[in-house]
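K.L.:
what follows is a predicted protein model with its sequence.
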Amino acid sequence: MTATPVTATPVTAALVTPRRPVERTHHGDVVVDDYEWLRDADDPAVVAHLEAQDAWTRARLAHLEPLRERLFTEIKDRTLETDLSVPVRLGDHWYYARTVEGSQYAIHARVPAAPDAWTPPTLEPGVTPDPGSRGPGGGDEQVLLDENALAEGHEFFALGGTEVSADGRLLAYQVDVQGDERYVLRFRDLATGEDLPDVVEETSPGVALTPGPGSPGSAAGGYVFYTTVDDAWRPHRVWRHQLGTPAADDVLLLEEPDERFWVGVGLTRSRRFVQVELASKLTTEVWLVPADAPTSEPVVVWPRREGVEYSVEDAGDQLLVLHNDGAENFELVSVTVPDDLRAPGAFDAAGADVVVPHDPAVRLEGVDAFASHLVLSYRRDATPRVAVAARGPAAPRRMTGTGSRAASAGLSWREVSTGEALEGVQLDASPMVDQPVVRVVVESFVTPRTVYDVVLATGELLLRKRQPVLGGYDPAGFEQRRDWATAPDGTRVPVSLVWKRDPALPAGPARPAPVLLYGYGSYEYSLDPWFSVPRLSLLDRGVVFAVAHVRGGGELGRGWYDDGKLLAKRNTFTDFVAVAQHLVDTGWTTPQRLAAEGGSAGGLLVGAVANLAPQLFAGIHAAVPFVDPLTSILDPSLPLTVTEWEEWGNPLDDPDVYAYMKGYSPYENVPDDASAYPPILATTSLHDTRVLYVEPAKWVARLRAAGAPALLRIEMSAGHGGVSGRYSRWRQIAEENAWLLDVLGATEATRPGR
């Protein structure tokens, strides 16, 4: 097919993408796609074109090199490069990860734990302990995995799932060196530090180790459960591998034929069960395999019912089941675990007892069972929260209580909180059933990630570590608040804002200020308060960082999500525009000082917003953006397409869905003349399997052909999350932030009182 040249546009120096028209016909609608030819990543001409696009973009960004280096240095100077995580108790050891200055990746290690010790050992990063002491680099420390050694010789590296056997003698770990999220599964004998001969290729994240026959508590000679993906990158099979046998002899435990569903596998905290979850966007089914009988057939807890989602937590003689059957925001119930799991009526839902009833103001998200207490994770007022209750009777009260304590269904709940505005509280690693403390992480837009242990018996918060931020960072020098915008249909949309406090302006930042507005709005994923070291460089330059908590996310419960998906998806985009307009109308900023940013499905959001309201923004950064959704969702052979139909709709079979998606698709709706669009930076990765590189590549080609000032930055050795290695990642973030500061006109750091 002959390439048709593109007429030069006002962006004149832009690299031209040849047009090679391809027709697509669905429901009588004929679409001519000039850039679909870019999909063939095996074509050397396509790769050469992408490399040329990237080189052209790098040249266009060359003037930002000094700023990019300053931003990288600021990130580096604020980060404690030699550091370690708070050790986590598992069995007879404390496990932790540490980083070393100059190394890209983490080192995973452990030290012995004294009996009944629940105070993590004090380990000094970078200090070689005296013989006999415990700590990084010497003494009793045992290095389990050095990611730097595993990454040697590879441009990309990612560690997938890891699992330590019950006796602490074996480590299962998964490695990806392409960025395509297909992992090689290996096993390490922790007594010798050597890997076993067993190697399983092409696995997806998640493993479960169980003892072998005659070896209680040990995985030596035991079994490992893992999953593999189909051609569409959907985890669809669960396998059982016996250590010491060829992978070719592995037993297929379960296969999910319904392409809407994916599978996952893991051990319950109790280690009594291997748990297999089969889930679509709307429906769940959980199967159990007794860990002491790993070769037995799995048993279903509740057979799937269309539209019913549930999760299972082992609580000894009961299973705790969190479900949405007749409970939009979910309800927690308990069912008895029978002696015979295969007995008729086992796990009978009809006989379930309500533990926490449904509450329209509280979205229940998870429950964790420990020997003496339950820990409930939930969402209220658009923030994540955690509450603890002793496993005993109490007078019932509702979770909507405004005090620090709330209760329901016979349990007295104590909410964990430090009292900070906009704080998010989430349960962290707490792997043992009988531990007397549980770990939580508290974080806000101004407070760095802070780790506490909660004493279950008293509720006391024991500070274990606050993320160090070097250079004299003081949270009191920054301000955060919650605001509300009004959508076109009257819905109030929450907005979070954070900025650097100016002593001369106690009421807020100088106005109008440069504002970076961030959004996502899909999959019920919530943008909870989070601290960011790279963001400080933006705040230092007077930028206000704002988060639009648009519909399609989960901030305000399941209804908030439902109102931003399928045939209500446009609410996501109009909510974001409404927030942007609110920030302008209330004097926070002006269109000349407002930029938008979103990644993946958030890239779809900002791509759609570019078509809806280009006049509101000075620049738009779309990271790994899902900007050609109709083409992707029309092709069931593409990764993740069929599993996505319950999120976006099925345009193949439903003409209404087809027309609706075509009406908002960023790629489909670029106008013939986009010369008035703001500068757009699209960033992507060649090996991304979630959002294929071809979507932003096509989008940028069409934008440029229509006269829009659009750039494509593509990493040739990376995945959906971008490049690997912390220093490489910092440089990538610095490059993106330099571009954002440039379009905002905020490249210089501000001074107090200025």
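P.N.:
All right, it came through fine.
K.L.:
all contacts plus neighbour counts: C-alpha atoms, from now on.
P.N.:
OK.
K.L.:
wait, what's in contact with the residue nearest the centre of the chain?
P.N.:
Among the residues of the chain, the one closest to the centroid is residue 525, at 8.3 Å (CA atoms, centre = their mean). Contacts for residue 525 were tallied using CA atoms under 8 Å, 6 or more residues apart in numbering; they are 552-555.
K.L.:
any idea how far it is from residue 574?
P.N.:
Separation of residue 525 from residue 574 (CA to CA, to the nearest Å): 18 Å.
K.L.:
again, but for residue 254
P.N.:
From residue 254 to residue 574 the distance is 42 Å (CA to CA).
K.L.:
got it, and residue 204?
P.N.:
For residue 204, the distance to residue 574 equals 36 Å [CA to CA].
K.L.:
show me what contacts residue 87?
P.N.:
Counting by CA under 8 Å, 6+ apart, residue 87 touches 94-97, 120-121.
K.L.:
hang on, residue 41 packs against residue 49?
P.N.:
No: using CA atoms under 8 Å, residue 41 is not in contact with residue 49; the gap is 10.5 Å.
K.L.:
looking at the contacts of residue 87, which is nearest residue 61?
P.N.:
Nearest to residue 61 among the contacts of residue 87, counting by CA to CA, is residue 97 at 35.9 Å.
K.L.:
what about the closest residue in space to the closest one that isn't next to it in sequence, how many residues nearby?
P.N.:
The shortest distance from residue 97 to any residue other than its chain neighbours is 4.4 Å, reached at residue 108 (CA to CA, 6 or more residues apart in numbering). Other residues near residue 108 come to 18 when the count uses other CA atoms under 10 Å.
K.L.:
which of the helices or strands spans residue 108?
P.N.:
Under DSSP states H and E, the secondary-structure element containing residue 108 is strand 107-112.
K.L.:
let's bring in a second one:
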Amino acid sequence: MYKKWNYMIIIGAMAIACSDKKIAHLASWPDASAPVAEKKNHERVIHGDTVQDDYYWMNDYFKKGPDSSKVLAYLTAENEYTATMMKDTEGLQERLFQEMKGRVKEKDESVPYLKNGYYYYTRTDEGKQYYKFCRKKGSLDGKEEVLLDIDALAEGHPYYAATGFSVSPDNKLLAFGVDTVSRREYTIYVKNLETGALLADRIDRTEGEATWANDSKTLFYTSKNAVTLLSEKIKRHLLGTSSKVDPVVYDEQDNTNYIGVEKSKNGRYIMIYSGGTLSSEVFILNADTPDAAFTSFQPRRKDVLYSVTPLADRFLVLTNDGAKNFKVVECPLDKTTKENWKDVIPHRADVLVAGLDEFKDFVVVSERKNGLTQMAVRSLKDNKQHYLDFGEAAYTVYPSINEEYDSQVLRYGYTSLVTPSSTFDYNMQTKEKTLKKQQEVLGGYHAEDYVTERLFATTAGGTKIPVSLVYKKGFEKNGKAPLLLYAYGSYGMSMDPTFSSARLSLLDRGFVYAIAHIRGGEEMGRQWYEDGKMMHKKNTFTDFVDCAQFLIQENFTSSSHLYAQGGSAGGLLMGAIINLSPSLWNGVIAQVPFVDVVNTMLDETIPLTTNEYDEWGNPNEKQAYDYMKSYSPYENIEAKEYPNLLVTTGLHDSQVQYFEPAKWVAKLRATKKGNHVILLKTDMDYGHGGASGRFDYLKDVALNYAFLFKLEGISD
């Protein structure tokens, strides 16, 4: 089902843009010269196709090549140019930062959760960027133990991320991972919770999470390749020994798979998961016998995905075996292979089964129908089930932290574009719902002051795309309002509508905020994802353009006031849509954008490349190469007028290397027509996720908003 570009979309976009005449406020920019990147000869030759890449040398900082210092100098010059061009917004950026920070409750505490006799929670203090991880024994009235003071640990580090907090079964030890570079390479440490001292054990180059065996002295963890950062091996560590001699208990041979290790909620099994986009395999081990060998639950099969949920008397298996939208089967504890699987929840063409959360007497089934998440509570005694009701047109709901297996209470999180993040406890037996905590927005917030809608845009091919919107009450649909359209559209990741207190600074200044739930996500089921990947990837881009045109046709905005934003694979989307329909947007924000698709996917030394073959294709195969090249933003830059662009990246990004956006910006500047600005901001301390502190990231948001406001002529 190869789908070509729909030229009617392009013609329609041009017609709308021409009729609109770009009557928006024209931003006043300083008379400053943008950096001009040096061009160096580099040819890529593959499949008989020769391509000149003038900016290939920008890889050198990553590759530790001879032009490393020149790369840093260029990125620094771009940062200085961006600062100059945005100089007149510095006061606005500071006001926006303080405004957004002022909505955050600085001294706060998470809802405690119970695990193995202790209540665990995090709390934040006034003026502190990070948090403290704490617990109380037996009761919330008990004495507080501060297990980790991340505020103290982060001192002196521009970036500090702690993850994978895992307490041993005897409650005496805490394993956790730390990354101080922002490349998602974690060192695992173990802390004695009785003495407060760190053990000598130190495990480098991991995914950051450790899984305890039941003996409280054996850890399993995922080890990463030093160059590609692929998760390649599962290792076993015995406390008191050197990690250099840790035995490999699982070695993944398929470099397109991701692997990980975890413990079942009932504490009986250690489970290794190996999976890609198309197939997966689970290996299990009795948690009481950590020195034994893992066994395959069901050997992997082509195009079959499955995951395993252990119960007291059987296994539940979520699988797409003969079930596009997945189904749930069960099997005995001692007979786990496919011939022993029996359907429990059959396949439904209109419902995607997205996940299971197990308890002793219940299982909670997360589903997707008509683009929205549902949660069904199913009794394990009689298989009767009921659905929770949420009462809003568009929302996000998900199981929260549910560590206790023997519990009748489901904890879940809920939010929408107008509802702050909320935590509920739901008694699955009595059906009583209790709000435990709702995000407090300081300075006053009233949900009734804002309006949210869920509409459907129709593509040129007749597909209906959900669009979620929010705006301030009193908004008039006259085509004059600024609108920011956001999307992602890859990896089957659904961009559900959530609340953001920072976004209020956008809405309160007259912006409409919209999310396009385009193909490539999984909002409308598994087929929705498959229709937006590999050889159907262009559907993602045309869907986004169609959603933009729909919003213009419905008078939410006009092309003079239309803006787009996306990050990572969503940054690829931004690069594609400005090539496809450049005059449709007044401005675009591309964050850590994956825009040099062909070159990156050809270079297996770049972190995570081979893991992505099932998403984008392998360009070593000619058909995949040709298709990728036909949409890759870097490959398709032309001499035409592009919209105003703000491009952001991080020097230490391990997901999308800094050189992709840097090369893209350099080539755009050298090729484009017109006077629209292109700004590149590289954060020299951070990586893919930006700043680690809970306030610092707001400075990036303030820059993004100031860029939009400058283009709209909004100065306060």
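P.N.:
Looks like it came in fine. Because the structure is predicted, anything quoted here is derived from the model rather than measured.
K.L.:
can you pull the TM-score for these?
P.N.:
The TM-score (TM-score structural alignment, normalised by the length of the second structure) is 0.93; 678 aligned residues with a CA RMSD of 1.4 Å.
K.L.:
if we can go back for a sec, and residue 204 and residue 574 of the first structure? Which one has more around it.
P.N.:
Each of residue 204 of the first structure and residue 574 has its neighbours counted (other CA under 10 Å); residue 204 has more, 27 against 21.
K.L.:
please name the residues that touch the counterpart of that one in the second structure.
P.N.:
Here residue 204 of the first structure is matched to residue 207 in the second structure, going by TM-score structural alignment. Residue 207 of the second structure sits next to 177, 184-186, 221-224, 231 when contact means CA under 8 Å, 6+ apart.
K.L.:
can you do 6 Å?
P.N.:
When contacts are counted by CA atoms under 6 Å, 6 or more residues apart in numbering, residue 207 of the second structure touches 186, 222.
K.L.:
mean deviation of the one helix or strand it maps to from the first structure?
P.N.:
Under the criterion of DSSP H and E, residue 207 of the second structure resides in strand 198-212. By mean CA distance after the TM-score superposition for the first structure, the fitted strand 198-212 of the second structure averages 1.1 Å away from its aligned residues in the first structure.
K.L.:
how many residues are close by the counterpart of residue 697 of the first structure in the second structure?
P.N.:
Counting by TM-score structural alignment, residue 697 of the first structure lines up with residue 662 in the second structure. Neighbours of residue 662 of the second structure under the rule other CA under 10 Å: 27.
K.L.:
repeat for the one 3 residues further on
P.N.:
Residue 665 of the second structure: 21 surrounding residues under other CA under 10 Å.
K.L.:
can you tell me how far it is from residue 61 of the second structure?
P.N.:
Distance from residue 665 of the second structure to residue 61 of the second structure, counting by CA to CA: 17 Å.
K.L.:
hmm, back to that, part of a helix, is the match of residue 697 of the first structure?
P.N.:
Yes: per DSSP: H, G, I helix; E, B strand; the rest coil, residue 662 of the second structure lies within a helix segment.
K.L.:
farthest-apart pair in the contacts of residue 525 of the first structure, please.
P.N.:
Greatest spacing in the contacts of residue 525 of the first structure, by CA to CA: 552 and 555 (9.0 Å).
K.L.:
so the two - more neighbours on which side?
P.N.:
Comparing residue 552 of the first structure with residue 555 by other CA under 10 Å, the one with more neighbours is residue 552, at 30 against 26.
K.L.:
quick one: map that one onto the second structure.
P.N.:
Under the alignment (TM-score structural alignment), residue 552 of the first structure maps onto residue 520 of the second structure.
K.L.:
my read is that its match contacts residue 489, right?
P.N.:
Yes: at 4.3 Å, residue 520 of the second structure and residue 489 qualify as touching, with contact defined as CA atoms under 6 Å.
K.L.:
what lines up with residue 529 of the first structure in the second structure?
P.N.:
Under the alignment (TM-score structural alignment), residue 529 of the first structure maps onto residue 497 of the second structure.
K.L.:
helices of the first structure, start to end?
P.N.:
44-60, 65-78, 147-151, 533-540, 558-562, 570-585, 601-612, 629-633, 641-648, 655-664, 694-705, 726-744 (DSSP state H).
K.L.:
which parts of stretch 351-369 of the second structure are buried?
P.N.:
Using 16 or more other CA atoms under 10 Å as the test for burial, stretch 351-369 of the second structure gives 351-368.
K.L.:
and the alignment partner in the first structure of residue 131 of the second structure, how many neighbours?
P.N.:
Under the alignment (TM-score structural alignment), residue 131 of the second structure pairs with residue 106 of the first structure. Residues lying near residue 106 of the first structure (other CA under 10 Å) number 21.
K.L.:
give the contact list for residue 106 of the first structure.
P.N.:
Residue 106 of the first structure sits in contact with 98-99, 147, where contact means CA under 6 Å, 6+ apart.
K.L.:
make it 8 Å
P.N.:
Counted by CA under 8 Å, 6+ apart, residue 106 of the first structure has contacts 97-100, 146-148.
K.L.:
conserved subset of those in the second structure?
P.N.:
Counting by both residues aligned by TM-score structural alignment, their matches' CA atoms under 8 Å, the members of these that carry over to the second structure are 97-100, 146-148.
K.L.:
strands - which of these land there?
P.N.:
In strands, defined here by DSSP state E, the members of these are 97-99, 146.
K.L.:
quick check: the residue lying closest to residue 170 of the second structure once chain neighbours are set aside vs residue 354 of the second structure, distance?
P.N.:
Nearest in space to residue 170 of the second structure, with sequence neighbours left out and distances taken as CA to CA, 6+ apart, is residue 216 at 6.3 Å. Residue 216 of the second structure sits 32 Å away from residue 354 of the second structure, going by CA to CA.
K.L.:
with residue 111 of the second structure instead?
P.N.:
Distance, residue 111 of the second structure to residue 354 of the second structure, using CA to CA: 25 Å.
K.L.:
who's in contact with residue 597 of the first structure?
P.N.:
Taking CA under 8 Å, 6+ apart, we find residue 597 of the first structure in contact with 516-519, 603, 606, 620-623.
K.L.:
can you rerun that using 10 Å?
P.N.:
By CA atoms under 10 Å, 6 or more residues apart in numbering, the contact set of residue 597 of the first structure is 516-520, 547, 603, 605-607, 619-623, 680-681, 740.
K.L.:
quick check: residue 187 of the first structure touching residue 242?
P.N.:
No: in this structure, residue 187 of the first structure is not within contact of residue 242 by CA atoms under 10 Å, at 11.7 Å.
K.L.:
anything in contact with each of those two?
P.N.:
Both residue 187 of the first structure and residue 242 are in contact with 198, 224, where contact means CA under 10 Å, 6+ apart.
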